[in-house]
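> sequence unknown, structure follows:
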C-alpha cells in the first residue's frame, strides 16, 4: 500500500527512569506490511473527537488513541486492546467505529515503556512484548478508565473491554482484575500457556475471578489456539458462567484484521454484530 506512512514515535524519560514513547506511530506497523488495501476498512472522523491523548500513570504519561462523538455526554466506555503490533491504524479505526455508534473508545499504547514496535520486525517485537508485565497492563487500563472519568463526558459505570490476539488474552485478565467491567469481548486471545514472572497467570488461572460476562470469538482453524483450550476455560469458568464462546469453524487467527490476509469478512462481520449485541445485552450502550 503506497500511501502508508510510518513515523518513529518520540520518546521521553519518565520520572522513574523509563524511556517512554510519548506519541503514537502513524500508519501500520512494519511487521504487518504489505497491508491488504482491498479489504481494509477506513472509518472517517466526521462528527467525532478523535486523536491521540496522553494518559497519566504512576510512572508518567503514556500515549493512547481516543475517539468519541463530538459533544457527547454520559458516554459508555470501551477499552480497545491492541494486538502485538501496537496502536496502529487498524486499532485506531476500531475506536472510530465504536465512536460512530455513540461510545467513547480508548486504546492505550501498552508497549510504550518497553519499546517501539511500529518499526520492528516480528523477531524484534517478541522480546518487547515479553517484557511487558501483566500488572503494568492492568494498571494502565485502570489509568485509562480514570482518565475517561475525569473528562466529564464518560459514564464509567458502563465499562466494557475488547481486545485482539494479545489483547484478547488481556480482555479476560482485565475482566478478572476490575470488578467494574460490565462486559468483555475477547477476539482470539489465548487462554492457557506458559507462565513467566511478568506474565504469571493466564485466563484459565483467574477464571474464578471473572464475574463479568465475556464473549470469546475464536477461529476453528487457528493453529495457535486449539479449541480444546477453550473447553478447558469453559470448565474452569463453571456451569453458572455468563460468558460464552463462538467458534467460526473455518476462520484462522486474526480473522477480524481487515488489513491482513487472515481477514475473513463473514466471520469478522458476524463477530462485530455479536459484539454490539453483547454490549447492549449487558448494559454497555
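Ah, there it is. Only a predicted model underlies this, so the values are computations on that prediction, with no experimental measurement involved. Numbering: from 1, shown residues only.

> drop to CA atoms for contacts and neighbour counts, all remaining ones
Fine.

> which of the residues in stretch 269-285 are buried?
271, 274, 275, 278, 279, 282, 284, 285 (16 or more other Cα atoms under 10 Å).

> what's next to stretch 216-231, contact-wise?
185-192, 243-253, 255, 271 (Cα atoms under 8 Å, 6 or more residues apart in numbering).

> what's the neighbour count on residue 175?
Neighbour count for residue 175, taken as other Cα atoms under 10 Å: 27.

> Please compare the first structure with the one that follows:
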C-alpha cells in the first residue's frame, strides 16, 4: 500500500494529490510517474504503482483531473461513457504542467535521480507530450490516443520513448497508426511495438479489457526499457 502526497501546481493555483508507492526499505533506484487513463487514479493505476515499487522504483501517480474534480475514480468496465465525457473538459497543457511539477517532486524524492513516465490511453498521449515538452528521462505510452496529431513535436524528443500500439484499437484507427509509424519509425529515440489484433486497454491491470499474454509481453518490454534508461 502506498500513501498520498500533495504537490503544488506550477501556476500557483493550488495543490493536487498524488499516490506514491515506495520499495521496501525506501531505497528507490529511480522514480516512475504513472499517468492515468480517463478513469482517474483508480485501483488499476494504484496497483501499477505498487507493482513498480516491488521492482525497486518509487512510483507516483498524480491526480491530473483535480482541476475538474479531485479524486475522480472510475471503473473502466462499467463507467466508460462517464470517463469519455471528461476527456474534452481536460486541459492537456495544464496536465503537462502538472506532470512537470510531479517530475520535480519525484526527483526530490529520489535525491536528484532519474525520473521516467508510463501512461495509458490519455496517459499514453501525455507520455508522448512529456517526452517532447519536458526533461523526463524516459517515457512509455500504451495505446496513446491522438499521437498522430502531435507528430510535429517529434523533433523535440531528446530522450528515449517507447510506444505500445494495439492494431485493432477502437480509439486509434489504422490511418493514425500508419501516421505514427511513418513519422516515428526512423526517430533515433523512439521505439514502437505493434500488438496484432488487440484492442485498446489490453494491458490494464484489472478488468475485461486485459489480455494476459500481450500485457505480460508489453510490460516486460517496458521493464527492460526502464532498466536500461533509468538505472
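Now that the structure is in, tell me what you want to look at. The structure presented is a predicted model; accordingly, all values stated were derived computationally and were not measured.

> Just the contacts of stretch 216-231 of the first structure: which are in helices?
Judged by DSSP state H, helices contain the following of the contacts of stretch 216-231 of the first structure: residue 271.

> what number of residues lie near residue 56 of the first structure?
Counted with other Cα under 10 Å, residues neighbouring residue 56 of the first structure total 15.

> secondary structure class for the residue lying farthest from the centre of the second structure?
The C-alpha centroid of the second structure is most remote from residue 25, which lies 25.3 Å away (Cα atoms, centre = their mean). For residue 25 of the second structure, the assignment made with DSSP: H, G, I helix; E, B strand; the rest coil gives coil.

> Quick check: which element contains the equivalent of residue 86 of the second structure over in the first structure?
Alignment note (TM-score structural alignment): residue 86 of the second structure maps to residue 128 of the first structure. If you go by DSSP states H and E, residue 128 of the first structure is part of helix 122-130.

> Equivalent analysis for residue 180 of the second structure, please.
Using DSSP H and E, residue 180 of the second structure falls in helix 174-184.

> Going by contacts, tell me the helices and strands next to the helix holding residue 128 of the first structure.
Taking 3 or more Cα pairs under 8 Å, 6 or more residues apart in numbering; DSSP states H and E as the contact definition, helix 122-130 of the first structure has no neighbouring helices or strands.

> compared with the second structure, how much does that helix deviate?
On superposition with the second structure, the mean distance recorded for helix 122-130 of the first structure (mean Cα distance after the TM-score superposition for the first structure) is 3.3 Å.

> can you pull the buried residues of that helix?
In helix 122-130 of the first structure, counting by 16+ other Cα under 10 Å, buried: 125, 128, 129.

> same question, stretch 83-102 of the second structure
Neighbour counts over stretch 83-102 of the second structure (16+ other Cα under 10 Å) mark 83, 90, 92, 94, 95, 96, 97, 98, 99, 100, 101, 102 as buried.

> Arrange these in CSV, one row each, with secondary structure and distance to residue 75 of the second structure as further columns.
Converted to CSV, these look like this (DSSP: H, G, I helix; E, B strand; the rest coil; distance: Cα to Cα, whole Å):
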residue, secondary structure, distance to residue 75 of the second structure
83, helix, 9
90, coil, 18
92, helix, 22
94, helix, 24
95, helix, 21
96, helix, 24
97, helix, 26
98, helix, 23
99, helix, 23
100, helix, 27
101, helix, 27
102, helix, 25
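
> And the residue nearest to the spatial centre of the second structure, how far from residue 60 of the second structure?
When Cα atoms, centre = their mean is applied to the second structure, the residue found nearest the centroid is residue 119 (1.3 Å). Distance of residue 119 of the second structure to residue 60 of the second structure, given as Cα to Cα, to the nearest Å: 12 Å.

> Fine by me, we can end here.
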